[in-house]
Every structure is written in C-alpha cells, then in structure tokens.
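Engineer: following is a predicted model, sequence given first.
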Amino acid sequence: MRWLAGALVTLFLLSACNQPAPADVGPSPAATLANPATSTAGAPTPSSSPGGKVTGSDPAGKVELAGVRPQSVQIPAIGVRSALMSLKLDKSGELERPKEFARAGWYDGGPVPGATGPAVIAGHVDSKTGPAVFWRLRDLQPGDEVRVELSDKSTVKFRVAQVKAYPKRKFPTAAVYGPTPIPTLRLITCGGDWEREGGYRDNIVVYAELVS
C-alpha cells in the first residue's frame, strides 16, 4: 500500500531529503535536516542539500547552560519520545543528518534548549521501511507542548507557536537560526512532494516558545 504524499512544514534545511523514496511506498514526506547557513545578506545559501552552510555561530545559550546537554525530546500530541543525538556540521559546512531514523538530533553548535536563542532539533520523516521519528511533525498545532529533558535532570517545556512549510530554495534562514532575545525551539524535518532528482521539495519548521 502506498503512502500519500502531503504538503508539510519544517525547521532546518535538511541534508537527508535527497534520499531515494522508500521502496513500495511512493513519494512520502521524507525527513531531512535543515542547515543554519546564511549568506552575508542573511538569506539561505543555495545548496543541493536543504541545509546550506553555516557561517559563524556563537550562541549565547552555550554559555548560559555550559556543560548541560539535551538528552531527549517528547511531543505528546504526536506520540514522539526520542533520545537525542548530537548533530554537527560536515566538511562542507552542512548539518549532519541523524544516523538513526527513529531518533532525533540536536544541533550542538547552537543554544541548549531553555537557553537564550533558537535551539534546533531535527529528525527524519520516513525511511525505506516506514515512518520515522518526525513523521507526524506536520500535524502539530499551536498550543501543543514539546518537552526537552536535559542532562542535569531538569525538563524545559515549550509551546508550539506556528508550523510552517517552506520550499527548500526559499528557506528562511534568518527567521529560523537568527538570534532571539528569549529561549525558543525549532523542530525541523522534510516534506512536500518527492522528486526523483532532488528528493523532497520542502522543509517543515515548527516554531515553539518556552513556557514560563
């Protein structure tokens, strides 16, 4: 049985979006990670991956929560509970894709969730065998809760503010990765139509704000 492809929303420009469509499932919304790359004008750098290249990240949030790292993410509204791996940049300056389809990743060059600035968590939408960790990310609604457990055993809670879908080539890098005066969270995956040559067309970005 084939999965229906849907129009989706994302967060990071993702490098995993170019993977082949899962066998026997048709063009479903594959998850790939978006990259916090910017040009000097703040627009996303054109790239074959959805992430672009990162140019100089120095988040205040790394200082505020020095030594603390996110351990897991929970999104009750869509049934997500995942340990978090660390995501870095590859040699080309693009964000690594998570090595496991059932596990999300935190961009460790950015703020820790709960510190000032935009923390970024990305995950795959599907795999060759079925849905992946962020398969239902597009279904989130404003007001839904996202919880991130930290290595100091504390839990920070966020509320979804909006869910947006962006064509990869028009990814709003400044809006997603630019500094914010308060702690914020971005969740990212792939979405939209799947194209044989370019992979999934869009990124889904979920914007969330810290619950005080």
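Structural biologist: Perfect, thanks for sending it.
Engineer: C-alpha from now on. contacts and neighbour counts both.
Structural biologist: OK.
Engineer: give me the most central residue, the protein.
Structural biologist: Nearest to the mean C-alpha position of the chain, by C-alpha atoms, centre = their mean, lies Ile188 at 2.2 Å.
Engineer: does that one sit in a helix, a strand or a coil?
Structural biologist: strand (DSSP: H, G, I helix; E, B strand; the rest coil).
Engineer: in addition, the following structure is provided for comparison:
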Amino acid sequence: MSASGWSEPAEQEERRRQRTPWGVMALVLLTGLALIRNGSGDFDAGPPQPASAAAPDTRTGTGTGAAHAPSLPFSGADRVRIPSIRVDAPVMPVGLDADGWIGAPPSEDAGLAGWFTGAVSPGEQGTSVIVGHVDNRRGPAVFYGLGTLRKGNRIDVLRKDGRTAVFEVYGIEVFSKAHFPGDRVYGSKGTAELRLITCGGGFSKRHGYDGNLVVFARLVAVD
C-alpha cells in the first residue's frame, strides 16, 4: 500500500501490530537488509563512501553540540528531504514480509524511500529507521549519495500530521553485514533519533554489497 493510502488510525494500528522488541528487530533488520541487493554493481565508480572522519564519536554518543529537541507523538512519515545531496523523496511504510524479513521499496522505483513501521515514527522518542536503495540496474537510486553526507548536515522528515522533524547528522559509517552492530545502530539513546540505511561497502556479482551504510542523526528542531 502506498504512503498516501494510510490514515492516522491505520498507521497506529499497524505500528502496534508490527512493533517488535529491539533486540529481535535488530537481527531481522540486519538479515532483511542483507537480502536487498540494491542494484547490479555495473557502474564504474560505485556509490560514494563516507570518510573516516564522518564516523560517530562513540565517546559522547552524539558527535555534535546541537541541543536535542523535545520528541513528538506518533505520526507516519510522508517525505524525506536531504538538502545537501538534493534528496526530496516520498516515503512509503514498510514492515515485515511473509518470510519475516524487513520490506523495502520496489527496486524499480529508484526515487522512493521506506519508513520501517516496526520502529518508532520519525520524531518520536527512540530510533526511527528509513531505508532506501543505493542503485538499481538503471543507475543511482534515492540514497546513492548518503556517503557524501557530513556531520551537521540536515535531514527533514515530513510527517502525516503536517509537522517536519528536523534531524542533524552526527555520523556516517559502513558496517559489514556479517558483523552488523545492531544494538549500536538501532538501540534507543533516550531521545528522538533517526537512521538512514542503504547498502554500501564492496560489491560482487555473486553476493551483492557486503555492507550497510548507516547515517546517524538526532532530532534538533520541529517545523
């Protein structure tokens, strides 16, 4: 179902139905994302990779000095905008498929992102998750440029309730799918945070991408 077809009560019902304990969901997300090949790998340059200086500062857990904004009540995601890399994409809800893997936007729709409804909504207290393809067989997709983000860049998530949750990037890192730190990526920090996730790292025809690129961000304002 498309994002535009959801009403607020239906979103709440879906969230209650699909909400999974974080320890279990982290494993599900890891496995599900590992199944998203996200493209053919037939492009000479490949997606940009983050610089080592972009990794989150694990000593503080935040990486930047901006103040946290108060968290918001539940409301589904409608669009994600990342001005620094010219992303302005519709967001559809994704959950778990019949096999228990995390869903993903259709690979043929390169400009579509997916909000995982088993986690909190963007702006709620906790860690929300938006996924997107890095490429497909026709070329770069919605999250192709995530690796060029820098600490301090802005991410806007437009919500169904008309509010915009404004997040600030505090880290970008690529993790091996074989050793994905689920608690670190998905665990709640006690405030409203956001993770953008796509495929990254090396690519092979047989196995696809061997890592996930993760953008760490936290809520700093509400418009």
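Structural biologist: Received the coordinates, thanks. Predicted model, so just to flag it, every value in this text is computed and none were measured.
Engineer: what's the counterpart of the residue nearest to the centre of the first structure in the second structure?
Structural biologist: Residue pairing (TM-score structural alignment): Ile188 of the first structure is matched to Ile197 of the second structure.
Engineer: try Leu95 of the first structure
Structural biologist: Aligned partner of Leu95 of the first structure by TM-score structural alignment: Ile102.
Engineer: look up how far Phe216 of the second structure lies from that match.
Structural biologist: 19 Å (C-alpha to C-alpha, to the nearest Å).
Engineer: ranges for the strands of the first structure?
Structural biologist: Here the first structure has its strands, by DSSP state E, at 70-75, 80-87, 104-107, 117-122, 145-150, 155-167, 183-195, 199-210.
Engineer: contacting residues around Tyr107 of the first structure?
Structural biologist: Ser86, Leu87, Lys88, Leu95, Ala119, Val120, Ile121, Ala122 (C-alpha atoms under 8 Å, 6 or more residues apart in numbering).
Engineer: what does it correspond to in the second structure?
Structural biologist: By TM-score structural alignment, Tyr107 of the first structure lines up with Phe116 in the second structure.
Engineer: hmm, back to that, Leu27 is in contact with the match of Leu95 of the first structure, correct?
Structural biologist: No. Between Ile102 of the second structure and Leu27 there is no contact under C-alpha atoms under 8 Å: 10.1 Å.
Engineer: the match of Tyr107 of the first structure and Leu146 of the second structure: what is the separation?
Structural biologist: 18 Å.
Engineer: repeat for Tyr209 of the second structure
Structural biologist: Tyr209 of the second structure is 15 Å from Leu146 of the second structure, by C-alpha to C-alpha.
Engineer: between these two, who's got more neighbours?
Structural biologist: Leu146 (27 against 24; other C-alpha atoms under 10 Å).
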